[in-house]
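In: Below is the sequence, then the predicted model.
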Amino acid sequence: MPHIPLDPQLPGIRSLMAYRPETAVPLNHLAQTLLRGESPLGVGERELIAAVVSNGNECRFCHGSHAAAAAETLDGGRAVVDATCAGIDDAPVSDKLKALLRIALATRETGRAVTGELVAAARAEGATDVELHDTVLIAAAFCMYNRYVDGLATIAPEDPAAYEMMGKVLAAEGYGR
């Protein structure tokens, strides 16, 4: 049960956006910029970073919705997302993306966990400064989104089909709604 009065028809962050529309505008703008804006990382790769971080934070709503969006926008779909969330080392993604995901998970832990060694490993796989920047910022932002959603005990659907629908909408429309 949510800690504040939220629309029970709106799951997760959607109910919080409806509750405080004035905070929804900058939060949606940030998500749109990070996940759909100009970046050398593809939309699917950025959604996958959000999904992996949300999975690590055990945020069912954010993991479910961003895993579904990643599945809609990545070659290999759901199988790639599920394998990556299960373990980066054996994930069917590029070595560069694996290195960036390690940085994202370190950021999830604490920003100080992003070491020179992790950055050097990503650079050795071809990661650019912009990719490093975007990875850390996506991971940091999703820690905030995850804590916002779970900190107010929003409703997270149990039915995987609900997330599949959210993923289709996010893939098609982004975060500018």
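Out: Cool, the structure landed.

In: Only C-alpha atoms from now on, for both contacts and neighbour counts.
Out: Will do.

In: and the longest helix for the protein?
Out: helix 129-151 (DSSP state H).

In: Who are the packing partners of the following helix or strand past that one?
Out: With elements assigned by DSSP states H and E, the helix or strand that comes after helix 129-151 is helix 160-173. For helix 160-173, the packing partners by 3 or more CA pairs under 8 Å, 6 or more residues apart in numbering; DSSP states H and E come out as helix 60-73.

In: Could you tell me the angle between the helix it packs on and helix 160-173?
Out: Interaxial angle of helix 60-73 relative to helix 160-173 (axes from the mean of the first three to the mean of the last three CA atoms, to 10 degrees): 60 degrees.

In: In this protein, which residue is most central in space?
Out: For the chain, the residue nearest the mean C-alpha position is A50 (1.5 Å; CA atoms, centre = their mean).

In: what does the host helix or strand of that one rub up against?
Out: A50 belongs to helix 43-56 when elements are defined using DSSP H and E. Contacts to helix 43-56, defined as CA atoms under 8 Å, 6 or more residues apart in numbering, come from residues 34-36, 60, 62-67, 69-74, 81, 84-85, 97, 101, 104-105, 108, 135, 138-139, 142-143, 146.

In: ok, structure two:
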Amino acid sequence: MPHIDLGNELPGIVSLFAYRPRTAGPLGELAEILLRGPSSLSRGERELIAARVSERNGCRFCSDSHAAFAAAQLEGGGGLVDQVRADPATAPVTPKLRALLHLADAVQESGSPVTGERIEAAREVGATDTEIHDTVLIAAAFCMYNRYVDALGTLTPQDPAAYAEMAGFITAHGYTAAAPV
């Protein structure tokens, strides 16, 4: 049960967006840019980074929703996403994506574990400075989104079908359609 009266029965961040449309606009736009905007990383890869960070933060709503969004956009589907959420070191992803996930894990802990050595390790397997930047920003933003969702006790669907439905909407329409202005 949410900690404040949101005036709706919507799940997770969707309920918060409906409660405060004025803040939903910029938060939805940030998610749209980070996860769907032009990038050399695929939408699925960026969603995978968001799901991994959310998993490490223990945010069930964000982890399960972004896992569904990633699964809908990656060739390996849900099986690949589950492997990455559990242990990216053994998941069948490219060395570059593995290095970026490792970098995202460091950001999830705090800023200080992001060392020059971790950045260089990502560069050595082909990550560009823009991909490194975007990975760090996705991970940092999802720490904020996760805390926003969990700190206000939003509803978390238990039925996987709810996340599949959300994935269909987000992959078709994006985050700004989900965030009223």
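Out: Everything's here; your move. On a predicted model such as this, the values are computed, not experimentally measured, just so you know.

In: I'd like the distance from the helix holding A50 of structure 1 to the chain centre, please.
Out: Between the mean C-alpha location of helix 43-56 of structure 1 and the chain-wide mean there is a distance of 4 Å, by CA atoms, centre = their mean, to the nearest Å.

In: Could you do stretch 136-156 of structure 1 as well?
Out: The answer for stretch 136-156 of structure 1 is 9 Å, by CA atoms, centre = their mean.

In: List the buried residues in it.
Out: Residues of stretch 136-156 of structure 1 classed as buried by neighbour count (16 or more other CA atoms under 10 Å): 136, 138-143, 145-150, 152, 154-156.

In: before we move on, back to that, in terms of secondary structure, what does the longest helix of structure 1 contact?
Out: Where contact means 3+ CA pairs under 8 Å, 6+ apart, helix 129-151 of structure 1 is packed against helix 12-19, helix 21-36, helix 43-56, helix 60-73, helix 95-109.

In: Nearest to G167 of structure 1, out of those?
Out: helix 60-73 (3.8 Å; CA to CA).

In: compared with structure 2, how much does that closest one deviate?
Out: Following superposition, helix 60-73 of structure 1 is found to deviate from structure 2 by 0.4 Å on average (mean CA distance after the TM-score superposition for structure 1).

In: Helix 12-19 and that helix, what's the angle between them?
Out: Using the same axes, to 10 degrees: helix 60-73 of structure 1 against helix 12-19 is 110 degrees.

In: Superposed on structure 2, what's the mean shift for the helix or strand immediately after helix 60-73 of structure 1 in the chain?
Out: Using DSSP H and E, the helix or strand that follows helix 60-73 of structure 1 towards the C-terminus is helix 77-86. Averaged over the aligned pairs, helix 77-86 of structure 1 sits 0.6 Å from structure 2 after superposition, using mean CA distance after the TM-score superposition for structure 1.

In: Around V14 of structure 2, how many other residues sit close by?
Out: The tally of other residues near V14 of structure 2 (other CA atoms under 10 Å) stands at 19.

In: how far away is it from Y175 of structure 2?
Out: As for V14 of structure 2, its distance to Y175 of structure 2 is 10 Å (criterion: CA to CA, to the nearest Å).

In: who's in contact with stretch 95-111 of structure 1?
Out: Against stretch 95-111 of structure 1 from outside (CA under 8 Å, 6+ apart): 45, 49, 52-53, 56-57, 88-89, 91, 113-114, 118-119, 121-122, 125-127, 131-132, 135-136, 138-140, 143.

In: buried subset of the residues you listed?
Out: Neighbour counting with 16+ other CA under 10 Å marks 45, 49, 52-53, 57, 88, 91, 114, 118-119, 121-122, 125, 127, 131-132, 135-136, 138-140, 143 as buried within the contacts of stretch 95-111 of structure 1.
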